[in-house]
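**Q** This is a predicted model, with the sequence first.
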Amino acid sequence: MSVRRVIAVFGLFVLLLSGCDGPADPAAETSTGVGPTAAAPVLRPGWQPLTVPAPPGGEGRLLLRDAAACAGRWFLVGGVVDAAGGTRPAAWTSVDGTTWTVVPVRADSFYGRQNVLSSVACRDGRAAVIGAKTGGAHGYPRISTWRQLPDGTLVEVQASFETFGGPTAVNVSRLAAGAPGWLIVGNRSAGAASWVSSPDAAEFALVEGAPELASDPVGVTWAFDAVAAPPGWLAVGGLLPAGRIDRDPAVWSSPDGRSWRRTVLPGGPEYEEMQRVTLVGGVPVAVGLRGATFGAWRQEASGWVAAGTFGRRAGAGVPGVASLVAAGDRLVVAVTDGARHSVWVSADRGGSWREAAMPLDVSAGVDRDVALVAVGDRWWLAADDGTRAGLWSAAGVGA
């Protein structure tokens, strides 16, 4: 896909969002049904700041982008940007979630040495990562994947340019880990796509044009996120039906990341899509856009159903879901409404939501991000406001 076509698709996306459901309401809202209800008091987690040590390689500002935890090990990834705007990859790990140490990073390519690591997943206490650096004649993101060796070093994985780039590339979204191995979801010019790897994350194979996952006469597909869900994988996103200008939420299931079965939820007049998915108590719950609000969906015995809504789109900015995790029996989600980032908590699998105060005010924009990770009822928040970044933890937050 050409750069011009990518820009055009993004412009259409912004235009669709700006026309959803009239003017934005700046007041935060919660909902247990179709319509919003009065705002509940904001939760006040007891945030505790944690120290993230500076990695070697020269001075610069830390960039924090994503976090994951498994098997008694925590991971945090991002990068470092120097005064001249140059970047390099960086990662950290912890065995208790409190004391963090730098992970040795070994890049093997020109763009790998400039990567900012954006998505991390882990299985059996070992991490794999996606990173990228925009560059080249056409300004495409140069994607790299990274895997962790037994000695703890994070190393760049060599791949052909066409694996993540090439003439049919659109984007690479999120990395997931599970019993089958590793899965990346993203999009190609043919629609939603996946990349699968064996348990060592040493090589990813592109699955492009797969029936039901890719676009077809029914509509144009787009994938945002995935989670391991026995017996395989669950991916979420949206489908733009033929003859329509707004997406409907879509879910894909797969035993192996290669063959997929699509489920499109009934859509109304609003723009709807699932952007993040996780399991809470073994139940898949997704969060995404529902018109001018954010909405949740969960899988029940009868199938996928719409749950509660929360928040409102703000102004002309582009809203989105940055992170979604299960903290014990609660869901915690970080979103941007187009103007600012916020964190919300649900104790009933997405039925109702309350906003939780953040330790750092983060406005919307480039190089600003919020990421979450949780173990039990304790959760961690990494926030980057474009001038500084930090990591905090909190425990036992009710909703």
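**A** On my side now, so go ahead.
**Q** Could you use CA atoms for every contact and neighbour count after this?
**A** Noted.
**Q** quick one: secondary structure of residue 9?
**A** The assignment at residue 9 comes out as helix when based on DSSP: H, G, I helix; E, B strand; the rest coil.
**Q** here comes the other one, which I'd like you to weigh against the first:
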Amino acid sequence: MRATARLVLVALLLALAGCDAAEPPPPPAPLSPQWKQLTLPVPPGPPGRVLVRDAIRCGQAWYVAGGVRTPAGDTRPALWRTTDPAAATGWTAAPVDTVNDYYAIRSVIYALGCRAGLVAAIGAKSGGAHGNPRVRTFYARTDGTLVAVPSTDFELYGGGRQVSVNRIAGGGPGGWLIAGNRAGGATVWTSPDATEFTIHEDLAPLANSPDLITTSGDTVAVPTGWVVTGGGRARDRIDRDPYVWTSADAAAWTRVPLPGTPEDEQTQRIARTPDGLVALGTAGTAFAAWRGDLTGAAGWSGATKFGDTGTGAVAGVDGFAMLEAAGRLVVATVGAEGHRLWTGDLRGNDWHSVATPVQVGPGGDTAVSVGGAGDILLLLTDDGSDSGIWVSQFPTA
């Protein structure tokens, strides 16, 4: 009897040991940059709350874009600039010429691009009978003034086929490209100098086809032309698959499927790194990164997952910074638990969470984004009542 009891006890201990061995290791502690809070001057005009939405290093300067909201709820566009290499001092408000355009005057800038040391931007203000975003673009003169492009064609960004105007990039063939969506699917706009854009919608195979509904989120210039990132949903399914599109001239496009699974997956942002391209988005209930070669046409890996999108919320990747000197990508995401930062290597692997100086929950009035270059990271936060801008030299360990 005693021998039997001992055998039972040994078996129980072995079973418990097996359970302990099967437990996953705890996640690594978040990386903790030494954040320094900055103060942006309120641009000329009525006093109000600063709104920050996007950041970029372009030429020899750093830029932060957004706007100002007055206590009465009025908004106006704003752009800030500094030539401090560490982005820690010297921030000034750049002049903005809204050319007396009704919606340009009221726009908040949410996307920045760079070409040949000059920025261009996209802004919007909701309005009209249906409250849709009224989109305006802006270009920079050589004297540093940001100038709005007045509305001459309501159907260029709006109208009955309006969906979204997402991101802008410079440096590819023909100058500038905007990625977005219309009722007919993924759409691009092009311009040689950002002073006037031409729409290219219903363009096969970028747009919808009889068997696929497409969306685009971002674009990047590459040595072979342009790459647009997004997703597609087969008309007989409810889940999306990840895609990119490549073009040598922004006129003829090739659709490239990324390795996918039966889960809902789409790419929303795309980063060009020294190791190739990294497309960023969601895969199932996680955020994800796919790696491809520098052309975007080949070499795409399956999704490397990180984080948790949660349930009951629209989740996605809102921004990224490519820190070549630090060898890291930093990604801003939003999910059911709010806005978070993550860092991976330049191949889209080795993901860790990044501690932030403030916590921003989910919600339509909140925003978090990042910008960076070298080993300098800018963090932009807006919790719906207060905005913040923070800078850090990114830690390498």
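**A** Arrived safely. On a predicted model such as this, the values are computed, not experimentally measured, just so you know.
**Q** how about the strands of the stretch 51-200 of the first structure, start to end?
**A** Counting by DSSP state E, counting those that start in this stretch, the stretch 51-200 of the first structure has strands at residues 61-70, 73-81, 87-94, 101-102, 105-106, 116-123, 126-135, 140-148, 154-157, 169-178, 181-188, 191-197.
**Q** what residue of the second structure takes the place of residue 269 of the first structure?
**A** Under the alignment defined by TM-score structural alignment, residue 269 of the first structure corresponds to residue 262 in the second structure.
**Q** Burial check on its match, number of neighbours?
**A** By the measure other Cα atoms under 10 Å, the count of residues near residue 262 of the second structure is 10.
**Q** pretty sure it is in a strand, no?
**A** No - assigned with three-state DSSP, residue 262 of the second structure falls outside any strand and is coil.
**Q** Could you report the distance from it to residue 272 of the second structure?
**A** For residue 262 of the second structure, the distance to residue 272 of the second structure equals 27 Å [Cα to Cα, to the nearest Å].
**Q** if we can go back for a sec, quick one, which of the strands of the stretch 51-200 of the first structure is nearest to residue 343 of the first structure?
**A** Taking Cα to Cα as the criterion, residue 343 of the first structure comes closest to strand 61-70 out of those, the separation being 15.1 Å.
**Q** By how much does the closest one deviate from the second structure on average?
**A** For strand 61-70 of the first structure, the mean distance from the matching residues in the second structure following superposition reads 0.8 Å, by mean Cα distance after the TM-score superposition for the first structure.
**Q** Secondary structure element holding residue 262 of the first structure?
**A** Assigned by DSSP states H and E, residue 262 of the first structure falls within strand 261-264.
**Q** gap between the next helix or strand after that strand and the chain center?
**A** Downstream of strand 261-264 of the first structure, the next assigned helix or strand under DSSP H and E is strand 272-280. Using Cα atoms, centre = their mean, to the nearest Å, the mean C-alpha position of strand 272-280 of the first structure is found 9 Å from that of the whole chain.
**Q** Check stretch 36-48 of the second structure too.
**A** Chain-centre distance of stretch 36-48 of the second structure: 24 Å, with Cα atoms, centre = their mean.
**Q** so where is that stretch in the first structure?
**A** So stretch 36-48 of the second structure is aligned with residues 48-60, judged by TM-score structural alignment.
**Q** buried sites along the matching stretch?
**A** Within stretch 48-60 of the first structure, the residues that qualify as buried are 50, 52, 54, 55, 60, counting by 16 or more other Cα atoms under 10 Å.
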